[in-house]
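J.: Predicted model and sequence follow; I will ask about them next.
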Amino acid sequence: MKSHDCHVFMQTLIPLAFCDLLSKGIWDALTEISHFFRDICSSKLNVDHIERLQTNIVETLCKLEMIFPPSFFDSMEHLPIHLPFEAKAGGPVQYRWMYPFERYLFNLKKKVKNKAHVEASICEAYIVEEISTFISYYFEPHLRTRINRVPRHDDGGEVPSSGNLSIFSNTGRPTPKNVVRGRYLSEIEFKQAHNYVLFNCDELQTATPTA
């Protein structure tokens, strides 16, 4: 699992996953640490609530020390004691955590072509991308570049409607050759298509109900 998956598991799923498998004392300790991280990562923070968290996390860690062996505890298990003060000083954690940087590092790792020189390969690919983006500003508008390329879901714009409803004025894209063209919709797909027409058709939105 990725680090964000582990974070969600720790915040949300631990109380649900072990409620019937563990004794009440162990389950309470795990639930308290789960609620602690959930409250710390909330979008809005209250100073009084953070101070209560700073007091309660000490008791929670003491309960965990009674459950897990001493080899389990290292600097990471001591870190939650400092998180309430960090949240009180720095604000909501969404503006300070590392997930956006981890996703960007993933994009940089995809640029590696020569594994014998990883750093040089990333630097070269990054410089080429920056230069190509900068130069594309000086091209003619009709030339397709990184700046004005067509979005992936653009299928050519609207065409004259082939029916009485405006929602069918878009031609769409042809399916690939390896995809079966003719098939029946499942019940879920039919309901989704039906709801899409009801919610996106201009004629239905402007129609006045009749008595």
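T.: Sure, I can see it. Numbers count the residues shown, from 1 in each chain.

J.: hey, let's count contacts and neighbours off CA atoms from now on
T.: Fine.

J.: buried sites along the longest helix along the chain?
T.: Secondary structure of the chain per DSSP state H: the longest helix is helix 47-67. Residues 50, 53-54, 57, 60-61, 63-64 are the ones in helix 47-67 that count as buried (16 or more other C-alpha atoms under 10 Å).

J.: can I get these in TSV with distance to residue 34?
T.: As requested, these are exported to TSV (distance: C-alpha to C-alpha, whole Å):
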residue	distance to residue 34
50	15
53	12
54	14
57	11
60	10
61	12
63	13
64	12
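
J.: quick one: which of those is nearest residue 206?
T.: Sorting the buried residues of helix 47-67 by distance to residue 206 puts residue 50 at the head of the list, at 50.0 Å, by C-alpha to C-alpha.

J.: and after the host helix or strand of residue 131, which helix or strand comes next?
T.: Element membership of residue 131, judged by DSSP states H and E, is helix 118-136. The C-terminal neighbour of helix 118-136 among helices and strands, as given by DSSP H and E, is helix 187-200.

J.: Next up, a structure to set beside the first:
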Amino acid sequence: MHIEKNVFDNIFNTIMDIKGKTKDNFKARKDLKLYCNRPELHVNEDERGKLFMPKASYSLTIEQKREVCNCIRNLRMLDGYASNISHCVKGDCEFYEIKSHDCHIFMQRLLPIAFKDLLSKPIWEALIELSHFFRDICSTVLRVKDMEQLEQNIVVILCKLEKIFPPGFFDSIEHLSIHLAYKAKVGGRVQYCWMHPFERFLHHLKKKVKNRAHVEASIVEAYLVEETSTFCSLYFDQHVETRLNRVLRNDDGGFVNPKGRLSIFTHSG
């Protein structure tokens, strides 16, 4: 989960050329001059002797970045499929607080669409292959032969990315992607391994903190109150609204059956 998020952050921030987060900087361009034969990306000097970086083919222009931002602002997802990603866009092409699950959705579903007409075909195809790799890894059905094929595909995908991005783009996170297919082949579905439910639960617990001088005790006290009140609500009459028979958030006016509880709790206490 975190590998996918970090890979997405590196790709998205570099393509969008987000200041302070992009992997395409002066240090990366200097490394490019030492280790790669790509003179079109080398740091040059202008007439005044000031260093500047030529525009890279994998980096979007201002107009293209605004087009991507407008697309994300107008994006609408199914309820429960993802959060409101449009809230991540602030001001003029500035992104804030893209959560890990939003990165998961963007990496697997939106990345090939967002940059389809903005990047050259070789770069776009490499991003599509990377997106399909993470989508296949997160599939609900995993076959051994498919995972063995993905082990070979990810090596080729990273080689294609090395021809596109500078050496500074690649760190330990990109290398860890090579081991994901083997881990899925040995450990099974990744849905049983990632941290999404645990991070949501930790966020739920952190909201209970009222006394910052005693954080753990505050969480324990609030959690015990919540569990006790929930258990007691099992003995309430059916017409009393509790968290167990509360109308759903997207209720269409239908009938909510209050008898979906154990028979022991249907008797008056």
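T.: That came through, no problem. Being a predicted model, the structure only gives us computed values, none of them experimental.

J.: TM-score for these two?
T.: Superposed pair, TM-score by TM-score structural alignment, normalised by the length of structure 1: 0.63. Supporting alignment: 154 aligned residues with a C-alpha RMSD of 3.0 Å.

J.: per the alignment, residue 203 of structure 2 corresponds to what in structure 1?
T.: Under the alignment by TM-score structural alignment, residue 203 of structure 2 pairs with residue 106 in structure 1.

J.: Which neighbouring elements make contact with the helix or strand where that match lies?
T.: Residue 106 of structure 1 is part of helix 99-109, with elements assigned from DSSP H and E. Here helix 99-109 of structure 1 touches helix 118-136, going by 3 or more C-alpha pairs under 8 Å, 6 or more residues apart in numbering; DSSP states H and E.

J.: Quick one: distance of the helix it packs on to the chain centre.
T.: Counting by C-alpha atoms, centre = their mean, to the nearest Å, helix 118-136 of structure 1 is centred 26 Å from the centre of its parent chain.

J.: How about stretch 74-83 of structure 1?
T.: The answer for stretch 74-83 of structure 1 is 26 Å, by C-alpha atoms, centre = their mean.

J.: so where in structure 2 does it end up aligned?
T.: Under TM-score structural alignment, the alignment places stretch 74-83 of structure 1 onto residues 171-180 of structure 2.

J.: One more: stretch 40-56 of structure 1?
T.: Using TM-score structural alignment, stretch 40-56 of structure 1 pairs with 137-153 in structure 2.

J.: Endpoints of the matching stretch, how far apart?
T.: Separation of the first and last residues of stretch 137-153 of structure 2 by C-alpha to C-alpha, to the nearest Å is 12 Å.

J.: and residue 28 of structure 2, that one's in a helix?
T.: Yes. Per DSSP: H, G, I helix; E, B strand; the rest coil, residue 28 of structure 2 lies within a helix segment.

J.: Identify the residues contacting it.
T.: By C-alpha atoms under 8 Å, 6 or more residues apart in numbering, the contact list for residue 28 of structure 2 reads 166-169.

J.: next one: residue 5 of structure 2
T.: 100, 103-104.

J.: Most neighbours out of the residues you listed, which is it?
T.: residue 103 (24 neighbours; other C-alpha atoms under 10 Å).

J.: circling back: kindly reformat the contacts of residue 28 of structure 2 as TSV and extend each row with distance to residue 4 of structure 2 and secondary structure.
T.: Below are these laid out as TSV (distance: C-alpha to C-alpha, whole Å; DSSP: H, G, I helix; E, B strand; the rest coil):
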residue	distance to residue 4 of structure 2	secondary structure
166	20	coil
167	19	helix
168	18	helix
169	15	helix
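
J.: Could I have the buried ones of those residues as PyMOL selection syntax?
T.: Remark: buried members of these, expressed as a PyMOL selection using 16+ other C-alpha under 10 Å:
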select buried, resi 166+167+168+169
